[in-house]
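A.B. asks: Predicted model and sequence follow; I will ask about them next.
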Amino acid sequence: MYNERFWKKSWDPEIKDLNPELWETTFVEAIRPTLEELSEKIAFVFFGIELTFGEIDKYSNQFANMLIENNFKPGDVIGINLPNIPECVITYLGTLKAGCIASGISPLLSEIQMQYQLENLGEAGRQVGLITLDIIFANRIIKFASKLSQLKLIITTNIGSFLPKIKQILGKLLKKIPSGKVTSVQNKININFMDILKNYSTDKPEIEITPDDIAFILFTGGTTGQPKGATLTHKNVVCDLIIVSNWLGWERGKGFAVSGFPFFHMGGLYFLEHCLYLGWGQALIPNPRDTDFIVKVIEKYKPTALVNVPSLFQLLLKNSKFRNLDHSNIIGCISAASPFPKESQQELESVVGKGKLIECYGCTETTALTTMNPSKGLKKLGTVGVPMTNIELKLLDPATGEEVSLGDPGEICVRGDMVMKEYYQRPEETKKAIDEEGFMHTGDVGIMDEDGYIRIVDRTKDMIIVSGYKVYSSKLEDILTKHPAIDIIATIGVSNPERPGSELVKAYIKLDPNYSYDGNEDALKADIINYAKEHCAPFEVPKIIEFAEELPYTLIGKIDKKTLRMQNLENK
């Protein structure tokens, strides 16, 4: 049934499978027409600063030449620990131009998590570089940088470095621009980002790159909740770019986008690539929760597209200024990364225009997108659309591995040239995720209807979705169990009443019988939360803690999270 790809009947009439030879190229070559032919066009805006594609091309050449002159070779890795600021874009592109691998590292991670990712990137003898904010360097990186032998280069910048000097000074005095003291780390190359733009050549670097070379290593919990680096080749990236751009039919060089997706996230990075490929301008949003700022950007630049996680769309809907804007320029609002309640979808379309919301689905391991609602045809609210061109997809029963019937839930499995090469240095995990036939088992459960539209219904590994970020409960529990008061812990996602479609982390805890305290449960809960804040990313920290004498177990001895979820609903 699935091999017949019956969903092609739901494609827009002009959509056909593409010639795979189209993506036998590198990302750098794929965007070269944009950089050269649209060099005078605005590529990015950042707090009033406008950068052209030509400037981005020149600055990224300088970054690439800096890497080359500091003995970084093709295949070495640069960790990019930045919010959405100009340096982030320049670093991604410059890294690829040098033949190196780019790896987004979330600024929200704890120092322990950052250290783990950098250590993993240095496996197999690769040299590692890191670019980070001065405030992150001072508060976190400095604590472990000297311990990492493969970390050879540290580049620092400030969130306001591209702003005029007077704005930088005022911003720091008024504490609107955070900053931290940067000191040299012994046996590392230490560079200030802005010095790169003063001291290195703007000439195009002469480095040979092939479609099969790795472009990105992006960390994900994958399907088991453990941090793993999904390795994406240039071919993976270009394949998905061409498929999606063909699907949407958006006109090259004639659009402007606003997105709150962070570039360290696959969704944000993909859309950054998409704008570079299409020659579209994009607003850089360093703080996606600042909806007043986003509204000002929308009002000034009148974007063609808005691309966000559902929770950000919901925050925007709560802002009356957003509701009162003229949204007639918008041709598409793309939503991905977490469930979007149908009621909220309808509300968004009542503001921006009916038929403009395009829900889609994908994962890091499939280079972002694999299913999407049609650009022009029937969009079924509450679904993530149908499989796009050049993609094979089937739903399997996770227990039996057999194909499920239409209308029945099954794990989404994907095959195509957009599927990652492997989990970096994790061959056993790769075997678990990609089967012998080349299908990527995503760990997400969906239901497909008779037209091929998919509705996501569950997450096989108990992932919790907090404002679009995935919280992997098994990893979180491993960390929190180290608190001396905790004997057994189970975490689940519970509905966030303030953000429909988003969840809060709730922890059920059985206390260690050997742990003694004064009986003040509120104080103990506060202590556990503080411990979580020290060791976890902010979105992973439990918002609700409930102590229990015993936790429920399944017949085979696993903690029964289904029962915990039911109990939580019953107690509301």
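C.D. replies: Yes, it's here. Numbering: from 1, shown residues only.

A.B. asks: From here on, just use CA atoms for contacts and neighbour counts.
C.D. replies: Fine.

A.B. asks: Can you name the residues that contact Leu393?
C.D. replies: 2-3, 387, 412-415 (C-alpha atoms under 8 Å, 6 or more residues apart in numbering).

A.B. asks: Mind putting those into a markdown table with secondary structure and neighbour count?
C.D. replies: Below are the contacts of Leu393 laid out as a markdown table (DSSP: H, G, I helix; E, B strand; the rest coil; neighbours: other C-alpha atoms under 10 Å):
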| residue | secondary structure | neighbour count |
| --- | --- | --- |
| Tyr2 | helix | 15 |
| Asn3 | helix | 8 |
| Pro387 | strand | 27 |
| Ile412 | strand | 24 |
| Cys413 | strand | 21 |
| Val414 | strand | 24 |
| Arg415 | strand | 21 |
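
A.B. asks: Next up, a structure to set beside the first:
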Amino acid sequence: MNLNPVWLNSYPEGVPADIDPTQYNSLVGLMDESFSKFADRAAYSFMGKDFSFAQVDQESLGLAAYLQSLGLIKGDRVAIMMPNVPQYPMAVAAILRAGLVVVNVNPLYTARELEHQLKDSGAKAIVIIENFAATLEKCIAQTPVQHVVLASMGDRLGLLKGSLVNYVVRNVKKMVPSFNLPQAVRFNDATSQGRQQAFRKPDLSPDDIAVLQYTGGTTGVSKGAVLLHRNVIANVLQSEAWNEPVMKRIPAGQQATSVCALPLYHIFAFTVNMMLGLRMGGKTILIPNPRDLPAVLKELSTHTFHSFPAVNTLFNGLANHPDFGTVDWSNLKVSLGGGTAVTPSVAKLWLEKTGCPICEGYGLSETSPSASCNPTTSTEFTGTIGVPIPGTWMKLLDDDGQEVTALGMPGEIAIKGPQVMAGYWQRPDETAKVMTADGYFKSGDVGTMDERGFFKIVDRKKDMILVSGFNVYPNEVEEVASACPGVLECAAIGVPDEKTGETVKLVVVKKDPALTAEQIMAYCRENMTAYKQPRVIEFRSELPKTPVGKILRRELRNKA
């Protein structure tokens, strides 16, 4: 291993080559320090109301004691299924403080997807917003979940405003389908009950599990990346060190403020918004629905903010919106692009409109997530994924697992660092496939490296489809679609899409000649969350296959 990798020469002044993740024994240590140090500051802003670090401290402690009173013990898993509402960070802090493991769940999951994740993780409890309770009701009997804590949109907004918000969500917007979960306890009741209970501080170590972050895989079965306390701590400290050159430009007296429009169940927002915000004593503006662009811009027009992590589709949607000018973008110090490739046209427009270039980074659920990033002091968009962040090593591997040393030659990106997961939850076989003998994680992405140590992604080794930063695995789409009556066989591939980067195309061979594309789409809508659903359907008389009968997706992609 070269002890002075070339990319260190590209680091901005003041960014260290490494960080010390041992300064905290657990994420609880990091949170406790911040709750005490920044008690009077606003930690979160939601629908015009601020929540102080002290409030999050008290509420999460109450909920932690409540979870312990249910008989949950250290290491038990608790799922969270909510959009970006204040109860999310409160629940995360409570789960970790009780010595339990956070299982982040996409709130748009169908009952089938939710059931798999709850069973696979062995979650004994779930904190869920009522909007998605009907989904849970459909599958809870098949899962190990025994306890349900039920939140609502207006829970934390005070009696008057909270009641009004809940009335609108339930009765005007009709966003809460009827459900029956008799065992559920309301979020506010759980926290107040917990305050009457004794809280027992667990003995946590850096090697205890903090988060099960579910991601697909080459097999298409969603599996949990095991993120230890030290993995997430390391990535928080790496991100803080990387952002420091521009964050120190925030004028004295202004609190570092970040926009959290990415969903907190996604590891990007979980670490780079929530956990980093806690560490820095920053304020996080919670955006519950980033698809509602007028509401996002209306909310942002009332704030001064400095950091904006987002995906290409969100940068694009906002920059092209007629209300863009109602927001003051002049305080923006860093626009972090991640989750999926940022397109040059969007980067150019964003820079023109905000004066703050998009700084693209790269990472995966398996790396907590950040592995590389462009220097935050960049004045223009580079079209690369930047250089490995402090304490991180990246190399390129050929098909035989040997390092590619020639400059500009492509290879599979492999990553080593304190943020790399411990493995996949209860799947040693899958873990063995992605870890090398010398401790590198094989990403499945094919890239090149230039003479300055900047990496660029050129292809994907896996058949994975990337829709708005979310992994879609063809196996899962095919499994669902092939169960649709009238489908003989099918293959899912990714095709370019201006809005989402890629979208799912399904190539189908019919069993029933009368089968229509609309019928297949309707069936997929019932069984898969929106970003996984095929948007394009093509009928063929046969699919290209290998001599042993394996469908050749690559051939379909090349034709597309």
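C.D. replies: Yep, it's here. Computed from a predicted model, the values in this text were never measured in an experiment.

A.B. asks: Send over the TM-score of the superposed chains.
C.D. replies: Scored against TM-score structural alignment, normalised by the length of the second structure, the superposed chains reach a TM-score of 0.93; 549 aligned residues with a C-alpha RMSD of 2.2 Å.

A.B. asks: that older thread, ok, the contacts of Leu393 of the first structure in the second structure: which stay?
C.D. replies: Of those, the ones still in contact in the second structure (both residues aligned by TM-score structural alignment, their matches' C-alpha atoms under 8 Å) are 387, 412-415.

A.B. asks: helices or strands next to the helix or strand containing Asp32 of the second structure in the packing?
C.D. replies: Element membership of Asp32 of the second structure, judged by DSSP states H and E, is helix 27-37. Contacts defined by 3 or more C-alpha pairs under 8 Å, 6 or more residues apart in numbering; DSSP states H and E place helix 27-37 of the second structure against helix 53-69, helix 87-97, helix 229-247, helix 276-280.

A.B. asks: Quick check: closest non-adjacent residue to the residue of the second structure most remote from its centre.
C.D. replies: Largest separation from the mean C-alpha position in the second structure: Pro513, at 40.8 Å (C-alpha atoms, centre = their mean). Excluding the flanking residues, the one nearest Pro513 of the second structure by C-alpha to C-alpha, 6 or more residues apart in numbering is Gly486, at 7.7 Å.

A.B. asks: Repeat that for Phe47 of the first structure.
C.D. replies: Leu163 (7.7 Å).

A.B. asks: these two touch, right, the one you found and Leu51?
C.D. replies: No - here Leu163 of the first structure does not reach Leu51: they are 11.7 Å apart, not a contact under C-alpha atoms under 8 Å.

A.B. asks: Secondary structure class of His441 of the first structure, three-state.
C.D. replies: The local conformation at His441 of the first structure, judged by DSSP: H, G, I helix; E, B strand; the rest coil, is strand.

A.B. asks: Now it. Nearest residue, chain neighbours left out?
C.D. replies: In space, His441 of the first structure is closest to Cys413, 4.6 Å off (C-alpha to C-alpha, 6+ apart).

A.B. asks: Touching, that neighbour and Leu396? I think so.
C.D. replies: Yes - under the criterion of C-alpha under 8 Å, Cys413 of the first structure makes contact with Leu396 at 7.3 Å.

A.B. asks: residues contacting the equivalent of Ser473 of the first structure over in the second structure?
C.D. replies: Alignment note (TM-score structural alignment): Ser473 of the first structure maps to Pro474 of the second structure. Applying C-alpha under 8 Å, 6+ apart to Pro474 of the second structure gives the contacts 220, 463-465, 491-493.

A.B. asks: could you redo the last one with a cut-off of 7 Å?
C.D. replies: Going by C-alpha atoms under 7 Å, 6 or more residues apart in numbering, Pro474 of the second structure touches 220, 463-464, 492-493.

A.B. asks: could you measure the alignment partner in the second structure of Asp560 of the first structure against Gln533 of the second structure, distance?
C.D. replies: Under the alignment defined by TM-score structural alignment, Asp560 of the first structure is paired with Leu552 of the second structure. According to C-alpha to C-alpha, to the nearest Å, Leu552 of the second structure and Gln533 of the second structure sit 21 Å apart.

A.B. asks: do the same with Gly408 of the second structure
C.D. replies: Counting by C-alpha to C-alpha - Gly408 of the second structure and Gln533 of the second structure are separated by 36 Å.

A.B. asks: In terms of neighbours, single out the busier of those two.
C.D. replies: Gln533 (24 against 14; other C-alpha atoms under 10 Å).

A.B. asks: Who's the closest spatial neighbour of that one, skipping the chain neighbours?
C.D. replies: Cys524 (5.9 Å).

A.B. asks: SS state for the one you found?
C.D. replies: Cys524 of the second structure ends up helix, using three-state DSSP.

A.B. asks: likewise Phe313 of the first structure?
C.D. replies: Strictly by three-state DSSP, Phe313 of the first structure counts as helix.
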